[in-house]
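J.: I would like the atomic coordinates for the input below:
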Amino acid sequence: MAATDSVRPQLDGLDLARYLAFVGMVFVNFKIAMGADTDDTIISTFITALEGRAAATFVILAGIGLGLSRVQSYKRTVYGIGKRALLLFMLGCLNMLVFDADIIHYYAVYFLLAAFFLPLRTRWLFLVILLVNILFLAMIFLLDYDLGWDWKTYSYPDFWTFDGFVRNLFFNGWHPVFPWVSFVFFGIILSRLRLHTRSTQHRLIAAGLSLMVLIEGLSLWLTPLLMPIDADLATLVTTKPIPPLPLYILAGSGFACFLLGLCLRSAAHVKKLGILPLFAPAGRQTLTLYFAHILVGMGILEALRMLDGQTAEEAARAALIFCIGATAFSYVWAKRFTHGPLESLLKLTGK
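T.: Got it, this is the predicted structure:
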């Protein structure tokens, strides 16, 4: 989400990256909500490629924002983040009443946990990321990942029971704390780089692209080799977001690095063209726009009876129309107000 007052002046590229990550999430969520089947068309393939990647980038950017915070008082920082996390958690749970794939209530827990790890040195954060993913692998072997799910309807019938809620939140939900919190930790690590320098930006682009190609290639190579032996074993090398296994975490991190580096490097050129001010406000109002794409965007689609049986092309068209409208709204709103509606509420909570 948008950075807080304690964050140093934002790099234009971060706003651009946040905007693009949000747009990617809208395309993915509209495709899911509109019941569009995955097929061999270019648009369907493109949206499928964004599944899990756009959301991972969104969370990593949140970690960067957290890492860029000036921590003058550690206790005060944890207290402030705790209050905001509580508000996000409540908003996310309310959102779950209308949208099963909500990320905000997970996001609140990521942020709260990450706040306690802010003082750690980079090498220890890498170790924590490793341990989080090892823990999730152990959970995959020891627990039933399918428990609670109705995969035919992609619903979680016992979500509102205590056991179901905890299981969904920490283990087998859409964006479970383990291992998704490692994206926030990785974002904190990235925040410690000299993001404003060209050399760092070039390294992010090169490293991110290389990691994506390597991991996706490794998955494509290993899957057909392991499938005849054991289908469950082959699942362990998937880069799909469900379940979020280590190769997915690596692929998502690579995508985020590539997009981040590209946005940081191109932001100055986009600014010279005079179009960055059109996108930057939306990049700073992503909390408001996230709820808007569900309550307003999907609400309109429901009124038009377009939430089932649509094509990927129709989902992409609807997502594009919404994103254009959201961008225009954010631009007009920013002319009069510093922060978006929900961002302002979040800032008041943090005081």
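J.: can we go C-alpha only for contacts and neighbour counts from here?
T.: Noted.
J.: So what's the residue count around the closest residue to Gly67 other than its chain neighbours?
T.: Computed as Cα to Cα, 6 or more residues apart in numbering, the closest residue to Gly67 that is not its neighbour in sequence is Ile188, at 4.5 Å. Using other Cα atoms under 10 Å, the number of residues around Ile188 comes to 26.
J.: Can you verify Ile188 is assigned to a strand?
T.: No. Counting by DSSP: H, G, I helix; E, B strand; the rest coil, Ile188 is not found in a strand; it is helix.
J.: Surely it and Gly63 touch.
T.: Yes. In this structure Ile188 lies within contact range of Gly63 using Cα atoms under 8 Å: 4.9 Å.
J.: Following up with a second sequence; could you model it the same way so I can compare the two?
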Amino acid sequence: MDNIYRPRAKRIQGYDLARGVAIFAMVIIDFKTFFCIDETFPEWLYTFIEYMDRRAAVALVMIAGAGMTLMLRKAELTKTRNTLFKRAVFLMLCGILIARIWPADILHFYGFFILIGLTMAQLSGPGLLIGAAVFWLVGFLGLSDSAYGYLESFTAGSLPSRFANLFFTGYYPVFPWAALYLLGMWIGRRNLKNRHVTITLLSSGLLVAVLSECAGYFIPGMAIKTVLAHGASDETAAYIFILLSKLTVIDLTLPSPVSIVSGAGTGLCVIMLSFLCATSLKQRPLQYFLIAGKNTLSLYVLHILFIKGFETLPGIGEDYPILWCTAGAILFITTYTLLMRQWLKKFAMGPLESAMRYFPFVKAPRIMKKDPGTSTG
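T.: I've put the predicted structure just below:
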């Protein structure tokens, strides 16, 4: 097989595959969001893509956390920390620029997650889970009407508004999304080469996802019936129903506490299934996901530029069938991977991955291959 698909010893193929699947889903979701406003046939496809909104990002955040843990296992710990810090700064700068045309940018949040991870990297496994629980719990504060109204009252573009966006009101706010990053760091400490561990985590993720979905569906209605049966007034029952609905609704765009748990469950399933597929299937059917997974930053930025450029063309609307949008996204990703395959024959990594490795553009490491037989990482 072509040597560009043989990973370095440093890379873990399961994470690359999971990252590729997640960015693949994110591109499809974004094509659907910009070019398919109304629900169209087939409804099951539209509903599934709608359900996966933000869940692809959950998987990417968790994988990033796991990747940090793996990097910090290196012997040169100080050098690794400096590398991660520079990577965080690079991603935040890129994100700030992209956010000017793409309000849903994740890179500047992603960079801040790395900084949080660096401050908590010395915690034990249980300590990481406790830290994740704290970020998850503080996220509740942004759900109250008074807190949300206060956070939204800041003048747009002001420093307080930017901080409110970063921590509570943005697309991927630190509270509670940093909890997913810390959970990923905890996963990175697990021995996923052990099939028993992988299957156990897969089962746990599936169970968590199912239970959280059931909680979101049943708890508000059951609570209403219970309080009314015990003589509560209609006003009290309505208040309890609204409160529980906010806490249990499965909607990662809010994000509610239960939806974060649900997202973590599906993210865990994506990662564990990717590990099982990477070890049990031949590599060739998965090579396109692997290429995308090793070069997610370039694909992420390129798909944003493509969508923003394409929607400005004359005659381009927002009412295309979901099948057309999905096919367009698949065609875009296929074209990207074919071009990236040619790029990787000469370079060791994607263009933006190389730029991040160079940052701050001094003492740049080698990004050209020594010879055609050198693998990419």
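J.: Give me the TM-score for these two chains.
T.: Once superposed, the chains reach a TM-score of 0.88 (TM-score structural alignment, normalised by the length of the first structure), with 338 aligned residues with a Cα RMSD of 2.4 Å.
J.: mind checking what the residue nearest to Gly67 of the first structure lines up with in the second structure?
T.: By TM-score structural alignment, Ile188 of the first structure lines up with Met185 in the second structure.
J.: for Leu86 of the first structure, same thing?
T.: Match for Leu86 of the first structure (TM-score structural alignment): Val89.
J.: Please give the element, helix or strand, for Phe154 of the second structure.
T.: Phe154 of the second structure is part of no helix or strand when elements are defined by DSSP states H and E.
J.: Which residue comes closest to it once chain neighbours are left out?
T.: Phe154 of the second structure's closest residue in space is Ser161 (Cα to Cα, 6+ apart), at 5.2 Å.
J.: Relative to Ala132 of the second structure, how far out is that neighbour?
T.: According to Cα to Cα, to the nearest Å, Ser161 of the second structure stands 25 Å off from Ala132 of the second structure.
J.: Look at the two and report which has more neighbours.
T.: Ala132 (23 against 16).
J.: separation between the more buried one and Ile116 of the second structure?
T.: 11 Å.
J.: Overlap of the contact sets of these two?
T.: Counting by Cα atoms under 8 Å, 6 or more residues apart in numbering, the contacts common to Ala132 of the second structure and Ile116 are Ala178.
J.: and Leu262 of the first structure, how many residues sit next to it?
T.: 20.
J.: Surely it touches Arg198?
T.: No. Contact criterion Cα under 8 Å: Leu262 of the first structure and Arg198 do not qualify, at 10.5 Å.
J.: coming back round to it: can you tell me how far the residue nearest to Gly67 of the first structure is from Leu247 of the first structure?
T.: Counting by Cα to Cα - Ile188 of the first structure and Leu247 of the first structure are separated by 20 Å.
J.: do the same with Ser266 of the first structure
T.: Ser266 of the first structure is 28 Å from Leu247 of the first structure, where distance means Cα to Cα.
J.: and if you look at Ser330 of the first structure?
T.: Ser330 of the first structure is 36 Å from Leu247 of the first structure, by Cα to Cα.
J.: Phe291 of the first structure now?
T.: Phe291 of the first structure is 30 Å from Leu247 of the first structure, where distance means Cα to Cα.
J.: Helix, strand, or coil at the closest residue to Phe85 of the second structure other than its chain neighbours?
T.: Distance criterion Cα to Cα, 6+ apart; nearest residue to Phe85 of the second structure, sequence neighbours excluded, is Leu115 at 6.8 Å. Three-state call for Leu115 of the second structure (three-state DSSP): helix.
J.: So which residues of the first structure form strands?
T.: Ranges of strands in the first structure, per DSSP state E: none exist.
J.: who's in contact with the residue nearest to the spatial centre of it?
T.: Computing the C-alpha centroid of the first structure and ranking residues by Cα atoms, centre = their mean puts Ala55 first, at 2.4 Å. Counting by Cα under 8 Å, 6+ apart, Ala55 of the first structure touches Ala21, Phe22, Gly24, Met25.
J.: In helices only, show me the residues you listed.
T.: If you go by DSSP state H, the contacts of Ala55 of the first structure have Ala21, Phe22, Gly24, Met25 in helices.
J.: For the residue nearest to the last one when sequence neighbours are not counted, give its distance to Val78 of the first structure.
T.: To tie it back to what came earlier, the one meant is Met25 of the first structure. Distances taken as Cα to Cα, 6+ apart place Ala54 nearest to Met25 of the first structure, at 5.6 Å, with adjacent residues excluded. Distance of Ala54 of the first structure to Val78 of the first structure, computed by Cα to Cα: 27 Å.
J.: So those two - more neighbours on which side?
T.: Ala54 (26 against 19).
J.: what do we get in the first structure for Tyr320 of the second structure?
T.: Match for Tyr320 of the second structure (TM-score structural alignment): Gln310.
J.: ok, and the closest non-adjacent residue to that match?
T.: Leaving aside its chain neighbours, Gln310 of the first structure sits nearest to Ala36 (4.9 Å; criterion: Cα to Cα, 6+ apart).
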